[in-house]
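**Q** Attaching a predicted model along with its sequence, questions to come.
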Amino acid sequence: MRVVVLTLLMLFLSGTLSEDDGEDNRCLTDMCNILKSLKAIEARLNATENQMEEMRNIQDTVAVLQRTAEVQAAEIRATETSSYILMESMKRVNEVQEKKLQVFSLWANATEFNVEQQQHLLDELKNKIEDKPKIAFLAALAGNGHITSSDRETNLAFRNVLMNIGNAYNSASGVFSAPVRGVYYFSFSSFGFNGRNVCVSLFKNSERMLSACDHHSAADSSDSAGNGGTLHLEQGAQVYMTLHARSHIFADNQNRSTFRGFLLFRT
C-alpha cells in the first residue's frame, strides 16, 4: 500500500515538473532530488515487502514442519506406548514361563529323588537277597516196606534226597545242620500201612519240638501223620527226625514219608 502511495506521488510530481518548465533551476533540482529519494524509498519498500513475503513463506513452511513434527512426535509416543505395552506383556509372559520352569524343576528334582530313593531300596533289597544264603532241602525215606523201632526211640535217616540246596542236610545221618543263624521252617509227613501205628517227632538238638502220631483202626488199614513249624536256630544247631519206640513207618517209591525245611530269614 505504501509503495502504491509513493508511486502516485511520484507521478504527480513528474506531471508538475512538466507543466512548470518556466520555474528556476533551483526548484527543478530540489524536485529531482525528491523524486530520486522517493524512488530509492520505493525500491527499499519493494525489497522490504519481498523480504516480508519470503518471511511469511518461511513461517508457513515452519508451521507445516512444526505440524509434521507434532504428528511424528505423536506417532513416536504411540509407538513407544505400544512398545511399552508389548514389553510389559512379554515381561509377564516371561515371569509366567519362569514360574512354570521353577515348578517343573521342583517336580523334576522330586522325581529324581524318588527314583534315587527307590533305586536305593531296590539295591538294599537286592543286597539282602544276594546276602541271604539259599538253604532248602527235601528228602524221603528210601526202600520199600516198613521201618520199625525197638523198645527205644531211634533216629530216622531220609536218604532219598529230592533237593538239597546249600548242602545243609546230611542224608547219611538224617541230620540238618544250620549253616547260619536264622529262622527256618520245617515240616514232615509219615505214612503207616497194614494196620500199624506211626508216631514220629522232630528234634532241635536234644529238644523235642514237634510230634505227629496216628493209630490204626479196624476200618482204616493205612494211616498218615504230619506236622510243621518255624524254629529259630543258632549256627550249627541240628534238626532231625525220630521214630518212637514200638512204632512203624512205611517207605516206598511214592515218597509218602518225607522231611523238609528251608531258611526264612537270617537273624
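**A** The structure has been received and is ready for your questions.
**Q** C-alpha from now on. contacts and neighbour counts both.
**A** Fine.
**Q** How much space separates residue 42 from residue 66?
**A** 35 Å (CA to CA, to the nearest Å).
**Q** more crowded one of those two?
**A** residue 42 (19 against 12; other CA atoms under 10 Å).
**Q** Name all residues that make contact with the more buried one.
**A** 3, 6, 7 (CA atoms under 8 Å, 6 or more residues apart in numbering).
**Q** For those residues, give me TSV that also has secondary structure and distance to residue 61.
**A** As requested, those are exported to TSV (DSSP: H, G, I helix; E, B strand; the rest coil; distance: CA to CA, whole Å):
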residue	secondary structure	distance to residue 61
3	helix	27
6	helix	32
7	helix	32
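**Q** Residue 253: which of these is nearest?
**A** residue 3 (154.6 Å; CA to CA).
**Q** Would you confirm that that closest one contacts residue 44?
**A** No - using CA atoms under 8 Å as the test, residue 3 is too far from residue 44 to be in contact (9.6 Å).
**Q** if we can go back for a sec, which of the contacts of residue 42 are buried? Put it as a PyMOL command.
**A** Buried subset of these, written as a PyMOL selection, criterion 16 or more other CA atoms under 10 Å:
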select buried, resi 3+6
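**Q** The contacts of residue 42 into a markdown table, with extra columns for distance to residue 143?
**A** A markdown table is the format used below for these (distance: CA to CA, whole Å):
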| residue | distance to residue 143 |
| --- | --- |
| 3 | 159 |
| 6 | 164 |
| 7 | 165 |
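**Q** this is the comparison structure:
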Amino acid sequence: MRSLQLAGQMTCASETTNEQMTTSPDIWTEMELRDGKLRNMEVRATASEAELMVTKNKVEKENADLTAGLSGSNISAFWDRETASEAENAAFIADLRILEVQYVIFPVFADRPKVAFSAGLTDSGTVGPFVAETRLVYTKVFKVLIPLLLSSDTGVFTAPVRGLYYISFTAMSVQTSFYFYACMYKNGQKIMYSQGYNAGGYETLSNGVRLELEEGDVVYMHIPASNRLYDNSNNHIFSGFLLFTV
C-alpha cells in the first residue's frame, strides 16, 4: 500500500514538473513578443516625431521666405510707388501755385501802387540830447519806390495813396544806465511811444504799427528832450510799406 502511495506521488510530481516546463517557455515567449511590439511602437513614434519636426521646420521656412518676400521687394516696390506718387502730387501742387500767382494773384495786384521805403538815421554817431522834443531826420535813404515819399531833409514820410501801411523803426543807445525813447507821429498826433533801458554796452529798441493813412498823410519819428540815440554804418532805420489800398 505504501509503495502505491509513493509511486502515485512520484507520478504527480513528474507531471507537475513537465507542466511547468511546458508552461514557462510560453510565458517568456509572449513577454518577448510584447517587448518587441513596444520597441517597434517606440521606433515608429520617434520616426513620426522626426517627420513632424521636419514638416514644422519646412513650414516655418516657407513662412519666413514669404514674409521676407513681402517685406522686401513687394513692400519696397509699393512704397517706392507711393513715394513717387507723393512727389508727383507735390510737384503738381507747386505748379498750380505758380500758375495761381501768375494768372490770379499777380493780375489783381499788378495795377495797384507799390509803396515802400527804408532809411538809416545817421553815420555821425550820437544824436542828441536836445532841449526840446525833436524830429529825427533819417538822412540815409536806401529805397523809395516812389520818389519824394521820404524826405532826407525832414525825415517825413508822405503817403501817396489811401491804404493800410506797416511802419516800423529801430533805435540804439550806447549810454550806460540810461533810459532811451523814440516816438512815432501821424499828422502831429503821437501814435506810439517806445522806451528801452541800457544796462551797459549797446542796447537796441524796435517797434512797428499798422496805420490806415489817407493820401497826403505824414508819418515821422521824434526823440524826446534830454535823450540820446546812436547810429553809425550799422544803420538803425525808419521803414514802411503799403499793405493794400482801401
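**A** Now that the structure is in, tell me what you want to look at. Every value quoted in this text rests on a predicted model; they were computed, and no experiment measured them.
**Q** care to give me the TM-score?
**A** Here the superposed chains carry a TM-score of 0.55, computed using TM-score structural alignment, normalised by the length of structure 2; 146 aligned residues with a CA RMSD of 2.1 Å.
**Q** returning to that earlier point: and the contacts of residue 42 of structure 1, which is closest to residue 222 of structure 1?
**A** Nearest member of the contacts of residue 42 of structure 1 to residue 222 of structure 1, counting by CA to CA, is residue 3, at 160.1 Å.
**Q** quick one: the closest one and residue 234 of structure 1, what's the gap?
**A** 141 Å.
**Q** go on, residue 208 of structure 1?
**A** 16 Å.
**Q** what do you get for residue 154 of structure 1?
**A** 24 Å.
**Q** just residue 25 of structure 1 next, same as before
**A** Distance from residue 25 of structure 1 to residue 234 of structure 1, by CA to CA: 166 Å.
**Q** higher neighbour count, the two?
**A** residue 234 (16 against 10).
**Q** residue in structure 2 matching the more buried one?
**A** In structure 2, the residue matched to residue 234 of structure 1 (TM-score structural alignment) is residue 214.
**Q** Now that match: closest residue in space, sequence neighbours ignored.
**A** residue 162 (4.2 Å; CA to CA, 6 or more residues apart in numbering).
**Q** quick one: what's aligned to the one you found in structure 1?
**A** Match for residue 162 of structure 2 (TM-score structural alignment): residue 181.
**Q** Measure how buried that match is and give me the count.
**A** Residues near residue 181 of structure 1, counting by other CA under 10 Å: 16.
**Q** Pull the contacting residues for it.
**A** 232, 233, 234, 235, 266, 267.
**Q** Kindly reformat those as JSON lines containing distance to residue 101 of structure 1 and secondary structure.
**A** As requested, those are exported to JSON lines (distance: CA to CA, whole Å; DSSP: H, G, I helix; E, B strand; the rest coil):
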{"residue": "232", "distance to residue 101 of structure 1": "56", "secondary structure": "strand"}
{"residue": "233", "distance to residue 101 of structure 1": "57", "secondary structure": "strand"}
{"residue": "234", "distance to residue 101 of structure 1": "58", "secondary structure": "coil"}
{"residue": "235", "distance to residue 101 of structure 1": "58", "secondary structure": "coil"}
{"residue": "266", "distance to residue 101 of structure 1": "48", "secondary structure": "strand"}
{"residue": "267", "distance to residue 101 of structure 1": "49", "secondary structure": "coil"}
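**Q** Of the residues you listed, which is the nearest to residue 140 of structure 1?
**A** residue 233 (22.8 Å).
**Q** check contacts around the closest one.
**A** If you count contacts by CA under 8 Å, 6+ apart, residue 233 of structure 1 has them with 178, 181, 182, 183, 184.
**Q** For the equivalent of residue 249 of structure 1 over in structure 2, which residues are in contact?
**A** Under the alignment (TM-score structural alignment), residue 249 of structure 1 pairs with residue 229 of structure 2. Neighbour list for residue 229 of structure 2: 126, 127, 128, 171, 172, 173, 174, 180 [criterion: CA under 8 Å, 6+ apart].
**Q** Enumerate every residue touching the most centrally placed residue in structure 1.
**A** Closest residue to the average C-alpha location of structure 1: residue 108 at 3.1 Å, with CA atoms, centre = their mean. Contact criterion CA under 8 Å, 6+ apart gives no residues in contact with residue 108 of structure 1.
**Q** Let's see that with 10 Å instead.
**A** Residue 108 of structure 1 sits next to 102, 114 when contact means CA atoms under 10 Å, 6 or more residues apart in numbering.
**Q** Okay, it and residue 52 of structure 1: tell me how far apart.
**A** Taken as CA to CA, the span from residue 108 of structure 1 to residue 52 of structure 1 is 81 Å.
**Q** What of residue 184 of structure 1?
**A** For residue 184 of structure 1 relative to residue 52 of structure 1 (CA to CA), the value is 125 Å.
**Q** between the two, who's got more neighbours?
**A** residue 184 (19 against 12).
**Q** same for the helix or strand harbouring residue 3 of structure 2, what does it pack against?
**A** Assigned by DSSP states H and E, residue 3 of structure 2 belongs to helix 2-69. The contact analysis (3 or more CA pairs under 10 Å, 6 or more residues apart in numbering; DSSP states H and E) places helix 2-69 of structure 2 against helix 75-100.
**Q** contacting residues around the helix or strand following the helix it packs on?
**A** Remark: after helix 75-100 of structure 2, the chain's next helix or strand is helix 106-110, criterion DSSP H and E. Helix 106-110 of structure 2 has contacts (CA under 10 Å, 6+ apart) with 99, 100, 101, 102, 244.
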